[in-house]
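> Here's my sequence, what's the structure:
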Amino acid sequence: MDKVALGVILSALIAFALSKTFSLGSRRKGLPPGPPTKWLIGNAHIFPKGNLHLAFAEWSKVYGDVISLQVFHQTIIVLNSPSAIREIIDKRNVASSNRPRTMIGERLVPNEANFGMSKLADEKWKACRKAANALLHSDNLKKFTNLQTAETHQLLWDFYHTPEDWFQNIHRFVVSFASIIIYGKRSPRVKSRDVAEFMAVHPQFMDAMNISAIVPVDIFPILDKVPEIFVKWKKQVKQVRKMHEALYGRLLGQVQDRLKLNIGNGCFMEDMILRGDKLGINDRDVLLNLGGVLLQGSDTTSVALQNIICCLVCYPDAQEKVYKEIEQVVGVDRPPHIDDLPNLPYTRAFIEESNRLRPLDPLALPHCMNQDEIVNGVLYPKGSVIFMNIWGLMHDERYFEDPYEFKPERFLSNSFGVRQDADDDPARRPNLMFGGGRRVCPGMPFAQLALGINTASLIWAFSFSPYRDPKSGKEILPDMSHYSVGVIASPKPVKLQITPRSQKHVDVIEKCFQETGGIFAPFEHELSNEDQQFNAKYRDLM
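Reported below is the predicted structural model:
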């Protein structure tokens, strides 16, 4: 090769290398618009450390419904409208069904056993997904109606006798009812072992999965190589994983033991164990973590109900309207029943508005493109992380009048709550809060059922008002902006004044609770002495 040819080749290679070097951190041609980037770091200097949904919503006002950011080499795309979600997440669900790799997530749960955050939507994931859909389908949940009602009646009893523990009482209800369905056992008390362990493990698990906490490790994989002795988070994750596997391994083992003794009760895990080979779900780690994901997912119902109660306190006029509606339909001789819900439109509107104002999952769990897609001339490259800004599209002033105000009435005039003087986004659907595509949350029927009957029952039984400081006499309202924002936006525990509507309501609550024993009996396994004493002292009196 002559010197001229060699020089041309070397010059071309140098030019290519320089172009790559100078383009580091820049936005690729064809990507959605977004804030200006800087060399090498892209948008890392302005990428928020928390409350990502708020920043994304503000940027969308400047750059449009679909925006992109570059954090070093990682492309992030944010969808800020129902139409954008439909085009990418729903219509192109094959291309967008992956999850981004998270090193902390893989340390918490092995990828091949991680149903919730599994990177690939492979055959094992599809089998788990199919099983979860069958379990949580609204038709299947009907067979648990009596148990749902009984657990709701205990929730009313708990609120009456321990109103100061209202936050924990909700967790007990959700964990107990979900455990009946998944593991065939329940928890009578807040201090029952399953509830106590779940409430010790779950917050730590969610903290570890906090998106803003894992970004540096995923952007700089070299950080994963730092020895554990120098990195606090590795020790923390190892401990959380140990606690996680101990809890769900114990629950799974109890189901297996009961099957050996022929005392099954038809719960989900029994079915998975007996039909696992046929379903393609026969690995213990997969079974352990499938049950864990389902139980963890149910806790979003706790957060939603806690949020609704905070709204009741902050918006007393709306609370009074809900109570008047329930009183007219139900009366005072019994608590509301599931069959009453279709006749309680304002109650439904109150729940919908609470969920709109404070969506549980402001960004939903992120997706990841597994191939390049070009939609309307815009590039969605392979490996890009896709966020759905649920908070942003629920506070979009183009579609919601006074979006930061609490107005349940908006859902009476329109099923989506959108303003009457504007054409709505044609892609809006009722389950946007639960994600989209192949990864849409299968627990929507469970959550909607639990929220409807428990909201109606609690408002039927109690009035909710602000806590009054005993020294100053000043009322202290829940701070609706004082939320723990990570993967889930959770209200922080707050003191409230919870007052029974009347002595008649109290008498009905006591009677209904004492009637639950026979319904619960097949699911009260492995009860501690304290649990048995609780039942004998307070419930099993008839």
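> alpha carbons only for contacts and neighbour counts from here, please
Will do.
> Residue 329 is in what secondary structure piece?
helix 316-330 (DSSP states H and E).
> Scan the chain for its longest helix.
Ranked by number of residues, the top helix in the chain under DSSP state H is helix 284-314.
> relative orientation of the helix holding residue 329 and helix 284-314 in degrees?
110 degrees (axes from the mean of the first three to the mean of the last three CA atoms, to 10 degrees).
> Run through who's touching helix 316-330.
For helix 316-330, contacts defined as CA atoms under 8 Å, 6 or more residues apart in numbering pick out 312-313, 336, 340, 343-344, 346-347, 350, 408, 456, 459-460, 465.
> Please give the structure of this sequence too, so both can be compared:
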Amino acid sequence: MALLMLTTLDIVAGLATLTLVAIIYARQLSSRKYPPLPGPPGLPIIGNLLDIPTPQNNAWKRYLEWGKKYNTDAVQFSALGMNIVVLNTVECCMELFEKRSSIYSDRPQLVMINELCSFSYGTAFLPYNDVWRDQRKAFHLEFHPTAVQKYRPPQIAAVNQFLCQMLDKPEGFLEHNRFFAGVIIMKVAYGIDVKDEDDPYIGIGEEGAAVISRTIQPGAFLVDVIPLLKYIPEWVPGATFKRLGREWSIAALNMLNTPFEAFKKFASSGDTIDCVANSLVESFGKELDDPEYREFIIKATLASMYAGGADTTVSALGTFFLAMTLFPEVQKKAQEEIDRVVGTGRLPNFSDQSSLPYVEAVIREVSRWDPVLPTGVPHQSTEDDYFMGCFIPKGTLVIPNSCGMLHNEQDYPDPFKFNPDRFLKEGKLNPSIRDPTTITFGFGRRICPGRYLAKESLWLAVSNVLATFEINKSIGEDGKPITPNGEYTRGLLCHPKPFPCTIEVRSSDHETLIKAALDS
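You can find the predicted model right below:
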């Protein structure tokens, strides 16, 4: 047994080494005519493996530092033969992801999440192929700006439920954030009504989203760098990732299949369900001849809604509560605007959106101040290319430094200050100040297809919480306010760590309003 184990590892290690050497040599030949983009020098074979910062160490800041050090807006480095380019400016992203989208719209095929964890169906993870195009078409049919308006009633119902949970258990606000996001997605996607936080469908979505956050970061698992490792048997020492992949694939397949099977059961009973699943089955599905492929595309599109939407909404709401705790003057100003425009006899609704510019500015600052994705999901080039007089080889990972762009002092002066007024001029939204969501939702053909629904849900939740609750610092045993440290759990996706605050309904009239809204 020991001899067999050694032989297997020797073969895999030898093949991996030969593959890396061949890749590096081929790229050196291709790039002799043009230099690479500026960046830190690397070591033979491993490149900059020891220099690459982790998300926990605010990688986006290091990328900005490299850009300044090497006087470049696009930084290039490598790790074990993998070529990586980080774009630090919007202009670079527009040039590559928009103008050259035909060769910069692919995704790196990460073995851990796509193959071992069975998440290859996810729209965000698919290569740039026909399956991806069919899913994007399905998304567009249901989530363009006009189409999403038909899903406003379930969003309003979810917000009313959210407010009542806040009223009953304000200290659980972070859990309520997550439940709120799940309720909207399950109702909009499948027509499933979620009543409580122990609902099994919420659990399925939560488990799937958790696996994604653990595996999506390139290089998080060695098998993503050396794909040949996927052939190592699970019992080999050091192959724990194989066991994890097998276990986590259960969550991925549950996310794909279980809610859709529930929808089909509802539909077969003759009940009319106004949801994305029903719409796609009745319209888009008829455009595809193969019934098995048709069902797969629909299921994958629906599951991708949860994979792409739940964590991002939860993170943004968490940042909102943190900001309101730390900056009470911002909260007060937003509440004054709501009271003036909406009054205190009803809750804000979508018809108020254009009349509440300061509330919109608060949401934009939440998106900018500590974004959900500090560095966007990596793209991958499908052809050799030349940019700024430098060579970018085929297969390069190209990463937008979202947080770096959102903390650009030229676009956002004093960028680490939470200041919604930066987006306003003479009491109105200033169109000359870039909306952060043009960065946070990605670029080009890989821009988030559910962004309009996500923006509407966030606006409705934030405006209603501001209208009905006061968020303040908790008081410690010494009688002094406790200032949250503002720490985040950082990975590809970021969430505020639990922090103390007090959340109280603004008045008895507001409490009555919340309860009446739930019963309506």
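> TM-score for this pair?
Once superposed, the chains reach a TM-score of 0.88 (TM-score structural alignment, normalised by the length of the second structure), with 486 aligned residues with a CA RMSD of 2.5 Å.
> equivalent range in the second structure for the helix holding residue 329 of the first structure?
Across the second structure, the stretch matching helix 316-330 of the first structure (TM-score structural alignment) is residues 328-342.
> May I see the buried residues of that stretch?
330-331, 334-335, 337-338, 342 (16 or more other CA atoms under 10 Å).
> and what of stretch 164-178 of the second structure?
164-167, 170-171, 173-174, 176-178.
> Same question for stretch 216-234 of the second structure.
216-219, 221, 223-226, 228-230, 232, 234.
> now stretch 255-268 of the second structure
Neighbour-count burial for stretch 255-268 of the second structure flags 255-256, 259-260, 263, 266 (criterion: 16+ other CA under 10 Å).
> ok, the closest residue to residue 347 of the second structure other than its chain neighbours - contacts?
In space, and not counting its chain neighbours, residue 347 of the second structure is closest to residue 464: 6.3 Å by CA to CA, 6 or more residues apart in numbering. Each residue near residue 464 of the second structure by CA under 8 Å, 6+ apart is listed here: 159, 163, 347-348.
> Can you tell me which of those residues is nearest residue 245 of the second structure?
Among the contacts of residue 464 of the second structure, residue 159 lies closest to residue 245 of the second structure (CA to CA), at 35.7 Å.
> Tell me the counterpart of the closest one in the first structure.
For residue 159 of the second structure, the aligned position in the first structure is residue 152, judged by TM-score structural alignment.
> Kindly indicate whether its match is helix, strand or coil.
When classified by DSSP: H, G, I helix; E, B strand; the rest coil, residue 152 of the first structure comes out as helix.
> picking that back up, what about the contacts of residue 464 of the second structure, which are in helices?
159, 163.
> from the contacts of residue 464 of the second structure, which two are the most distant?
Greatest spatial distance among the contacts of residue 464 of the second structure (CA to CA): 163 and 348, at 12.5 Å.
> buried sites along stretch 122-141 of the first structure?
124-125, 127-129, 131-133, 135-136, 138, 141.
> repeat for stretch 89-107 of the second structure
Within stretch 89-107 of the second structure, the residues that count as buried by 16+ other CA under 10 Å are 89-90, 92-93, 96-98, 101-107.
> which one among the residues you listed gets closest to residue 13 of the second structure?
Checking those against residue 13 of the second structure with CA to CA, the nearest one is residue 107 at 25.7 Å.
> In the first structure, what sits opposite that closest one in the alignment?
Residue 107 of the second structure maps onto residue 99 in the first structure, by TM-score structural alignment.
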